[in-house]
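Visitor: quick one, what's the 3D model for this:
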Amino acid sequence: MSHVVQGYNPRTGEPFGEPVAKTPDSEVDRIASAAATAFPAWSVEPAADRAVVLEKVADALDAESDLLVATADGETALGVPRLTTELKRTTNQLRLFAEVLREGSYVEATLDSANPDIIPPRPVLRRVLRPLGTVAVFSASNFPFAFSVAGGDTASALASGCSVVVKAHSAHPSTSRETARVVLDALRDAGAPEGVFGIVYGTESGVALVKHPAVRAVGFTGSTGGGRALFDLAQGRPDPIPFYGELGSVNPTVILPGAATPDIAAGFAASLTMGVGQFCTNPGLVFAPESIVPALGEAVAATSGGAMLNERMCDSYKAGTDALAASDLASVVSSGVRPDEAWAVAPLLFSTSVKVFEENLEKLTEEHFGPAALVVTYSEPSELHSVLAKLPGTLTGTVHAAESDHAEAGAVAEILRHVAGRIIFNAWPTGVAVAWGQHHGGPWPSTTNPLHTSVGATSIRRWIAPVTYQSWPDALLPAELQDANPLGIPRRVDGVLVVD
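Guide: A predicted model of the protein is given here:
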């Protein structure tokens, strides 16, 4: 068994960069223990001071943009324009959480005064959300910046006051190493406690990390199989810990009759093939009138594929789509162009009827990670109601409708809200805005916990838990709960939301 993690250039299949040594269990223990040692000091650092640290990390990453983007392009083949945008998204996430910390409502400060005259009598109660401890973050393959070493899980966990240990993804070890170097230097220069951030490499190190007693929660973005194995490990510990996994998603799109015009096809094809289809919000399942299928097929045929992130993903995509093409469950509508690159694939569009789909729902909702989609044709929108309700949990559900379709669009949305975390109208699901109102989650298997998001301001809620202080002197309370509200944050006082 190799003792190193080697990156590869997906365009050539050749090794890229120097190999990175896998982290042995003894070093995982040292790094996790150092993170636990750093946690007490970091967790009580004033929120405004943590905000400054996050902004300094963001500035440092921006300053190293050229090196980081070039390294990531060599390891992922995602292209300089896409990666430049993704790195800026990553630094903007850090800056968003600086805003969250300064605004302060994320701690849900709640103050109840004493009332001896009710049953049961109420003492002075003050409730606040406090950080859990050390968080293990698993990097994603398809977002080497935004969902990786310095991505959303790391940003939100550090913002919450937790320490972080990242498990680097094996598809981009050089990018991970360079990003970690920038983050570590920035944290040190900003005066953050030594050990508050660490990184480990290799599959075995991830297992050791989830099992480590110092780790109090886990954030994961990746495959359903890998996520389920780690989820079971986290739950099977002597002390089970929260595991927030983002796994697989087919992202159903319903095109209602009024919107089924040829104009819609170009937008679909662009969304399907963005990043070679390697997006968790890729529109892999479309319900549409049969009349629009030729236009969708022509649009996909006019696209070009590209190199996938690694050989395993390339092989899995080919095996899955070949099996679907060879089955009697769906027919191939069209294929795009496959570039002459080592791990390149072609976009594919399949078609089947709503009757066949409903009878073979489990097989036909398997995710083919990459630029492939299945169009399920229907005659009347009412045919979709029962089948949409049976779909597996998904990150997004999309409805395309003309004004004449609005009543039906509302009915479809009411069904989709039970299986999807974000409902989209007349747009495509690729692209997840980093914002206060974002929800990037959904029922199993899209995530392991539909209550939480991995993108947006409220993703910080995963790493904090409530503590109630009963009858404590004001001077001994956290600043967020003191009578004078020295931080000036929004609080709920005797049931009334007060914004100072």
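Visitor: going forward, measure contacts and count neighbours with C-alpha atoms only.
Guide: Fine.
Visitor: and the spatially closest residue to residue 8 that is not a sequence neighbour, how many neighbours?
Guide: Of all residues not flanking residue 8 in the chain, residue 15 sits nearest, at 4.2 Å (Cα to Cα, 6 or more residues apart in numbering). By other Cα atoms under 10 Å, 14 other residues sit near residue 15.
Visitor: do the same with residue 366
Guide: 15.
Visitor: got the contact list for it?
Guide: residue 250 (Cα atoms under 8 Å, 6 or more residues apart in numbering).
Visitor: what's the spacing between it and residue 372?
Guide: 11 Å (Cα to Cα, to the nearest Å).
Visitor: try residue 402
Guide: 26 Å.
Visitor: and these two? Which one has more around it.
Guide: residue 372 (27 against 14).
Visitor: list the contacts for the more buried one?
Guide: 272, 277, 284, 321, 347-350.
Visitor: one more to line up against the first:
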Amino acid sequence: MLHGSNLIGNKTSAAGSETLRAFSTVTGDFLPGNFTIATEAEALEALAKARAAFAVYKKTTPEERAHFLDTIADEIAALGTDLIERTMQETGLPQQRLLGEQGRTTGQLRMFAALLREGSWVEAVIDTALPDRKPLPRADIRKVAQPLGPVLVFAASNFPFAFSTAGGDTASALAAGCPVIVKAHTSHLGTNELMAGAIQRAAQKCGMPDGVFSSLIGEGSTLGQMLAKHPDVKAIGFTGSYRAGMALYKASANDRKAPIPVYAEMSSINPVLVLPEKSEQEWDTVAAQLSASITLGAGQFCTNPGLLFVLENSTTDLLVQKLADLLKAAPEATMLNKTICGSYNSGIEKLLALQGVRALVQRRDAANEYAATATLFEVAADTFIANPDLQEEVFGPSSLIIRCSSVHQLNEAVSSMHGQLTGTVMGTDTDVAVFAETIDLLTDRVGRLVFNGVPTGVEVGQAMVHGGPFPATTDSRSTSVGADAIKRFVRPVCYQDCPQEHLPDALKDANPLGIMRKINSVLTRGPVDLAVAMQTAKA
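Guide: From the prediction side, this is the model:
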């Protein structure tokens, strides 16, 4: 039974008089349950609790935080069918997709738990003192990553589990030692409550400080902006639209006395290069791969292939026609919410109104007004290069083909692109060798380069980068997926001639955590005295 309250640390609270309801694109109506919008006093209480919790939580051991993350994963798994059924109604996503996403969410929590236990992510570096060095002695200098402070996380619409309440931003921030305040997404309020409850129960079971996690309900333009500007918030994680992401980014830079990092994933159209020999040999296979990727999840992925670059050859028309036929045959699909559906339709109309754009597969009238049908457009490369509006994201099952008449024009078109999360190369070994310059140009504009696959599908692992140059994200040096996501919420701290008892465990001579450290430029798990002795012996 949903209670519709805000979660402020260990308590529930519903002091306000205004409420929200979750709308279902499946039923075309509002779902049961009123969710109380957080008052300013409740938001300030959550912030004060997070600030107080940070003083305690940042000093927890890696094992204590790892156990907390594992327990959150256990609590999410224990939600069972209640979670899946509610989320299906709120998002229109099918059961199997949600079961997979639930597994991904618990999996990434456990991945960060394992990362904490392994420990080398803190990048502990020790340069021991050299008192006899001439002309000047060297002090004992030690460096380690330490948590920033309370993190504000904005839940995403298209991944109700993996990028929302208990998703990657929350998991990585908690792993880093930062309390988290989640601003619930208004499209899946029931899902948020269930997931937030799981985190709250885990925090209580593990004896975490009151305020290590809170979840607040409200509109982004009011509650979100108020939280983003508050001095107790030390970093922000966001996945959503360019407009909302930039509003947060500007607020953090202009409306605060002390700017903070804003890790916003905003807009990406994920270009695909279909190179000539690949097109000639496998045009039908390539078309099938692209069609499946474009329509996956009604195209509501930040890695949806929205730009297809083709270099004119004897099979270009065959490839384009095959792709068009497959997209025409693709069934309509229910979209996540009314706003996304409306934006998809208006984005198509805007694209069609641009000079030089030709529709190959046009939107069909859907029986369900909240469903989307696939669309495909094409434009000449010179038109694409001249008009930046052709790079605006159409969030849904849509793609734009860029026809290039020469290698020079292809390179110019790729060079004109904004930053992207992904870039894909469909090419044979010969293609990759011949078009090395083009691929280099693409690499400069993306965070992940895919060869002979599709960009949809982001593996949660050690090597994954889910980020990219602006406007894909606000910081191309970061990733929101994978082990390195934890680095967004820490900062390097240096200790010079610090007494042993005051050093963090990761920097103590004895290495009580048993982690890999760099001591005088040598990686080792050993204690400082042994490392120094071995280096002296070698010298």
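Visitor: TM-score for this pair?
Guide: Here the TM-score for the pair of chains, by TM-score structural alignment, normalised by the length of the first structure, is 0.97; 499 aligned residues with a Cα RMSD of 1.5 Å.
Visitor: ok, the alignment partner in the second structure of residue 151 of the first structure - contacts?
Guide: Here residue 151 of the first structure is matched to residue 167 in the second structure, going by TM-score structural alignment. Applying Cα under 8 Å, 6+ apart to residue 167 of the second structure gives the contacts 105, 161.
Visitor: wait, residue 36 of the second structure touches residue 6, no?
Guide: Yes. Here residue 36 of the second structure reaches residue 6: they are 7.1 Å apart, a contact under Cα atoms under 8 Å.
Visitor: who has more neighbours, these two?
Guide: residue 6 (29 against 22).
Visitor: need the counterpart of the residue nearest to residue 8 of the first structure in the second structure.
Guide: Under the pairing rule here (TM-score structural alignment), the equivalent of residue 15 of the first structure within the second structure is residue 30.
Visitor: what sits against its match?
Guide: Counted by Cα under 8 Å, 6+ apart, residue 30 of the second structure has contacts 21-24.
Visitor: please report how far residue 99 of the first structure lies from residue 436 of the first structure.
Guide: With Cα to Cα as the criterion, residue 99 of the first structure and residue 436 of the first structure are 10 Å apart.
Visitor: do residue 133 of the first structure as well
Guide: Distance from residue 133 of the first structure to residue 436 of the first structure, by Cα to Cα: 24 Å.
Visitor: higher neighbour count, these two?
Guide: residue 133 (26 against 14).
Visitor: the helices in the stretch 251-400 of the second structure, which residues?
Guide: For the stretch 251-400 of the second structure, helices defined by DSSP state H, counting those that start in this stretch occupy the ranges 276-295, 316-329, 338-352, 381-386.
Visitor: dump the contacts of residue 30 of the second structure to CSV, plus neighbour count and secondary structure.
Guide: Below are these laid out as CSV (neighbours: other Cα atoms under 10 Å; DSSP: H, G, I helix; E, B strand; the rest coil):
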residue, neighbour count, secondary structure
21, 19, coil
22, 23, coil
23, 22, strand
24, 23, strand
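Visitor: check the secondary structure at the residue in the second structure that residue 386 of the first structure lines up against for me.
Guide: For residue 386 of the first structure, the aligned position in the second structure is occupied by residue 412, per TM-score structural alignment. Here residue 412 of the second structure is helix, with the state taken from DSSP: H, G, I helix; E, B strand; the rest coil.
Visitor: and the one 10 residues further on, by the same measure?
Guide: Counting by three-state DSSP, the backbone at residue 422 of the second structure sits in strand.
Visitor: who's in contact with it?
Guide: Contacts of residue 422 of the second structure by Cα under 8 Å, 6+ apart are 268, 270-271, 303, 446-450, 455, 468.
Visitor: so which of these is the most crowded?
Guide: residue 268 (34 neighbours).
Visitor: how close does the counterpart of that one in the first structure get to residue 226 of the first structure?
Guide: Under the alignment by TM-score structural alignment, residue 268 of the second structure pairs with residue 249 in the first structure. Taking Cα to Cα as the criterion, residue 249 of the first structure is separated from residue 226 of the first structure by 14 Å.
Visitor: ok, now residue 82 of the first structure?
Guide: In terms of Cα to Cα, residue 82 of the first structure sits 26 Å off from residue 226 of the first structure.
Visitor: just want the most central residue of the second structure.
Guide: With distances taken as Cα atoms, centre = their mean, the residue of the second structure nearest its centroid is residue 480 (3.8 Å).
Visitor: surely it touches residue 465?
Guide: Yes. Contact between residue 480 of the second structure and residue 465 holds when scored by Cα under 8 Å: they sit 7.5 Å apart.
Visitor: in stretch 483-493 of the second structure, what's buried?
Guide: 483-490 (16 or more other Cα atoms under 10 Å).
Visitor: tell me which of the residues you listed is nearest to residue 228 of the second structure?
Guide: Each of these was scored against residue 228 of the second structure by Cα to Cα, and residue 489 proved nearest at 15.3 Å.
Visitor: list the residues that contact the closest one.
Guide: With Cα under 8 Å, 6+ apart, residue 489 of the second structure has these contacts: 147-149, 151, 172-173, 176, 178, 235.
Visitor: what's near enough to touch residue 287 of the first structure?
Guide: Applying Cα under 8 Å, 6+ apart, the residues near residue 287 of the first structure are 252-255, 375-378.
Visitor: and residue 483 of the second structure, how far from residue 148 of the second structure?
Guide: 17 Å.
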